[in-house]
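**Student:** Take a look and give me a structure for this.
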Amino acid sequence: MGISNEKERMRQILSVFFNHGIKRGFRGENLPVGLRESFEELGSTFIKIGQILSTRSDLLPDTFTTELQKLQDNVQPETYTDIIKVIEDAFGKPVGEMFLWFDREPLATASIAQVHLACLRDNTKVAVKIRRPMVEQSMMSDIAILKRLAGFARHTPQYNMIDFQKIIGELEISAKKELDFLNEAENIRTFQRNNRDVKFITSPAIFEEYTSDSVLVIGYVDGIKISDKKKLDEEGYDRSEICIKLANNYFKQIFEDGFFHADPHPGNVFVSEGKIVYIDFGMMGTLKDPMKRKFNSFLYAFVSADPDEMSRAVRSICIQNGPLDMQSFKADIESIYNEYIENTLVDLNLRKLIGDVLIICRNNHLTMPGEITMLTKGIITIESILEELAPDVKIMDILIPYFRNQMIKNIDIKEELSEYMMSLYLSARSLPKVSRQIVKTINNLSTGKAKIQMEHTNLEQPLDRLNHMVNRLVFAIIIASMILGSSMMAGMEAGPRLHGVSVIALIGYFVAVLMGLWMIVLIIRSDRKKK
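**Tutor:** Next comes the predicted model:
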């Protein structure tokens, strides 16, 4: 886009916003509607911005996010001629050599791509996803303009409330991923690897020879939309069973795989031949181990009824954009805790809890990282499917046991005991130092004119005695820890076993007995020396 075209586009963007009432500032009941209409009028890039913002309750009030969720890809389909040209340019041969037939009318049309039904030469029915001509150049140009506008936004009062540059940065990353269909193909492959042992989850096959950055050919899914209750009932499906499997697998994607479908709405989830089928892998969420641990800490704090730990966990997850009053923030988190603690976890309104936490973050100049907003959006979407499909299935009934099992599975008993014993040992070893410091302090005391000079004789002997006592205490703690650890291991199924008892546990007991006997010998020797 030339300089003159860029200026013209910028004028158009500003004109559309002003025409829809944005000039009134962040006020007015009609402003959310005006913002949505502006995004729809300005096309692909702005529709994507709106879709990102619709998930960001930590950035915008509910009136805005609710309105932006109504955003539709109301775009006209590309002409058949233009679509065919994209395909032939991508693979360097006529469409007729690749397909027996190719439907002229699109199955679906969106801002970035459209999908056509076709049939390969071997009679395999496929869905062909084609990127719109020039959409990549158009979106990148709009994003460049938005970056400039975001620079001007620094000087507005709203900048402290919304980090425009961060939003545009997230949009750019998201757009680049969605525009490259090779990225989507890799997402499908990763998803298939992660779920290869899950018999009730599947996704479309990829036809590698017909995959490029602008065209993606996958197996056609002739299934039932997961929200179509009537059709599911007619086909004899158990809706409750579907919901339980759907939620369990989604939590697996998050907590085990760290790679999850970022947009599991009913249009992207089908039921076919007894399996749940995911489609549209353009945008996936990733949760790396450090962030996974932080998110787990928040859930664990909530399940454990610990509002202080909840505050710390939320703070560790978020990005701070302004001054943070920790006392006020903790009070806000505690108010949420007090509101929900009266309910049982099973009856918890997860959607409202997440919404309340995001509002508190926004009010305290904190924003959630992109992967967490994707995650919360995904969980809320799954919960809404459950509520619609099988109201008797509660998402918390599935989440809490799953989460607890994950916590137990991830506990490294050896590491936990090692850290615990080391902590106790170091604490106990510090006691003689404390005693000596007390003696030193008393020795140096002075008050007023009077000087207190304390003379001590034979103090080394009591200190040595204290040292022996501390050593015995540490020894006893280590023995007790080994017995405790061995008892825990004895009840586990892991590792080799002898007569039904863990070999590791038996070794632990044996070492504890030897240490105990050695301690008795030392005590007897010590007593004889005193005599």
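**Student:** going forward, measure contacts between C-alpha atoms and count neighbours the same way
**Tutor:** Will do.
**Student:** quick one: contacts of stretch 355-364?
**Tutor:** 57-61, 161, 318, 322-325, 329, 332-333, 336, 367-368 (C-alpha atoms under 8 Å, 6 or more residues apart in numbering).
**Student:** Kindly report the same for stretch 210-225.
**Tutor:** 86-87, 90-91, 117, 124-131, 179-183, 185, 204-208, 231-232, 266-267, 269-273, 277.
**Student:** hmm, 7 Å instead?
**Tutor:** 87, 90, 125-131, 180-182, 204-207, 231-232, 266-267, 269-272 (C-alpha atoms under 7 Å, 6 or more residues apart in numbering).
**Student:** Filter these down to just the buried residues.
**Tutor:** 87, 125-131, 180-182, 204-206, 232, 266, 269-272 (16 or more other C-alpha atoms under 10 Å).
**Student:** mind listing which of those residues are in helices?
**Tutor:** 87, 181, 182, 232 (DSSP state H).
**Student:** want to throw those into CSV with distance to residue 519?
**Tutor:** Putting those into CSV (distance: C-alpha to C-alpha, whole Å) gives the following:
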residue, distance to residue 519
87, 81
181, 68
182, 66
232, 70
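**Student:** and of those, the nearest to residue 419?
**Tutor:** residue 182 (45.5 Å; C-alpha to C-alpha).
**Student:** can you tell me which residues contact that closest one?
**Tutor:** 212, 213.
**Student:** Let's compare: structure for the following, please.
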Amino acid sequence: MRSTGDASKYPNWCHATIRATYVLSVIGAVILVAVARLSLAGFRTNVSYWEWLGRLITYVFCRLGGAFTKVGQVASTRYDVLPAPLLKQMQIIQDHVPPFGSGIARSIIANAFNRPIESVFQYFDDTPIASGTVAQIHYAIGHDGQELAVKVRRPGIEELFRIDAYLLRKLAAIAAAMPFYRSAPVIETASEIGDLLHGQTDFTTEARWQRLFRDSLARIPGLIVPRTVDDLCSGEVLTMEFLPGLHRLDDVSLPSTARRHAMLTTLRAIYVLIFREGLIHCDLHPGNIYLVICGDPVLLDFGFCGQMKERERRLFSEFFLCIAMNDSERAAKIVLEMAVAPPSPIFDEQAFRREIKEVVHEASGKRARNFLIGDFVLKLFGVQRRWSLRASSGFSQPLLSLLVFEGILRGLYPDLDFQREALPFVLADEYEQETEPLAAPCSNL
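**Tutor:** Predicted structure coming up:
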């Protein structure tokens, strides 16, 4: 899968040394505590141990800040690498930090476009609408009278992310030498996360992803991706149209019909992206999906995105069709075809295929309300881990994207049928036919 970029491996050594000293001291203390608790349990792990460790890691990542907040958020979706009880605790990692000064924001904008901010915007609100680890967003009005949302990168965050990505790779190399982690793809995972971190700080790349997603989803009525203002975008500033009156996806003041409609439209959009375009939004948590009052969903934040290779897209689409059609034999072959880690010396291909076939057969036989992407993904990745195999990111990332979105769906639209909604898209790809257009959303509420 093509990633968002390639972070530099060589940060400022002075800054890196200071940061490394702090990070290593904190992580070292955590390792000592974790090993001590594990030794008291006779080096046997159970659900309570992983839950405790997940809470500890969550606290540490939030304390370290910088890229580690993002690393924690990404790692909390990696059910193909880490135990589920640990990841469940890590899903509460938040990305909220105090805003930086408006004078700094104005200076960043002026420097980005080499002119005074008054010539960039007719009006610029000094009070940010939102603030996170990477950036904060301000309301502005362009000289043409258009209302705008201006995303300004936090000063110093690019260098901090570069340092943290470098440290993450070094820590992964150390972990990979330990017996417990030798079969886990820790180095590859660290490298992948490092690339994703680079994409979070490069707003030129993010604007390009946003335009690509907007174009790819133009056929879906009611699905909104804000239009970027290209001549007001740079590596540090991303300007887009301002959408007033947005509501969080879990806002209980909205009619239930509006929220259910938003869920269905967003799920179909995800299927269009994955099965037709090979595009993956890796960060579809509730903070990146909003609603306008009639229930039309708005997708935001395109820093964590990727694109499957054509072969990966076709195989993944075929794999989903195999689940729906209970073709467990072909599904097992696809899983093996898309594995990137070499099998261990004791790998038994026939036994591996039998286990995969059992997982697929069980999923295919379930009624819609009983089929859970989460359960299926955990069992599928569990088989791969037992045989020391790792799926390519072009196979694992679409599943993990669906897994994250399913967590939202189950709370707001528990009866939505994942498999039935996917079928028109995978069949259209299989037979190169067009699906029927979706109904205009707001008109039928």
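**Student:** Please check the contacts of stretch 355-364 of structure 1 and keep the buried ones.
**Tutor:** Buried, going by 16+ other C-alpha under 10 Å: 57, 58, 59, 60, 161, 318, 329, 332, 333, 336, 367, 368, out of the contacts of stretch 355-364 of structure 1.
**Student:** Aligned counterpart of the first one in structure 2, please.
**Tutor:** I take that to be residue 57 of structure 1. Matched by TM-score structural alignment, residue 57 of structure 1 corresponds to residue 79 in structure 2.
**Student:** just the last one next, same as before
**Tutor:** Superposed on structure 2 with TM-score structural alignment, residue 368 of structure 1 falls opposite residue 391.
**Student:** quick one: that match and residue 343 touch, right?
**Tutor:** No - Residue 391 of structure 2 lies out of contact with residue 343 (C-alpha atoms under 7 Å); the separation is 11.5 Å.
**Student:** Contact partners for residue 509 of structure 1?
**Tutor:** Contacts of residue 509 of structure 1 (C-alpha under 7 Å, 6+ apart): 483, 486.
**Student:** Name the SS class of residue 59 of structure 1, please.
**Tutor:** coil (DSSP: H, G, I helix; E, B strand; the rest coil).
**Student:** residues contacting it?
**Tutor:** Contacts of residue 59 of structure 1 (C-alpha under 7 Å, 6+ apart): 162, 362, 367.
**Student:** I figured the last one hits residue 58, correct?
**Tutor:** Looking back up the chat, that one is residue 367 of structure 1. Yes - in this structure, residue 367 of structure 1 is within contact of residue 58 by C-alpha under 7 Å, at 5.7 Å.
**Student:** sorry, back to before: closest one of the ones in helices among the buried ones among the contacts of stretch 210-225 of structure 1 to residue 44 of structure 1?
**Tutor:** residue 181 (16.7 Å).
**Student:** Tell me the counterpart of that closest one in structure 2.
**Tutor:** In structure 2, residue 181 of structure 1 lands on residue 203 (TM-score structural alignment).
**Student:** From residue 156 of structure 2, how far out is that match?
**Tutor:** According to C-alpha to C-alpha, to the nearest Å, residue 203 of structure 2 and residue 156 of structure 2 sit 14 Å apart.
**Student:** same thing with residue 78 of structure 2?
**Tutor:** 28 Å.
**Student:** Who has more neighbours out of those two?
**Tutor:** residue 78 (18 against 10; other C-alpha atoms under 10 Å).
**Student:** Show me the helices in the stretch 51-200 of structure 2, by range?
**Tutor:** 67-75, 84-90, 102-113, 117-120, 157-176, 186-201 (DSSP state H, counting those that start in this stretch).
**Student:** what's the fifth one aligned against in structure 1?
**Tutor:** The reference is to helix 157-176 of structure 2. So helix 157-176 of structure 2 sits over residues 135-154 in structure 1, by TM-score structural alignment.
**Student:** cool, stretch 99-113 of structure 2 as well?
**Tutor:** Against structure 1, stretch 99-113 of structure 2 falls on residues 77-91 (TM-score structural alignment).
**Student:** got it, and stretch 53-68 of structure 2?
**Tutor:** Going by TM-score structural alignment: stretch 53-68 of structure 2 matches residues 31-46.
**Student:** Would you mark the buried spots in the matching stretch?
**Tutor:** Counting neighbours by 16+ other C-alpha under 10 Å, stretch 31-46 of structure 1 gives 31-40, 42-46 as buried.
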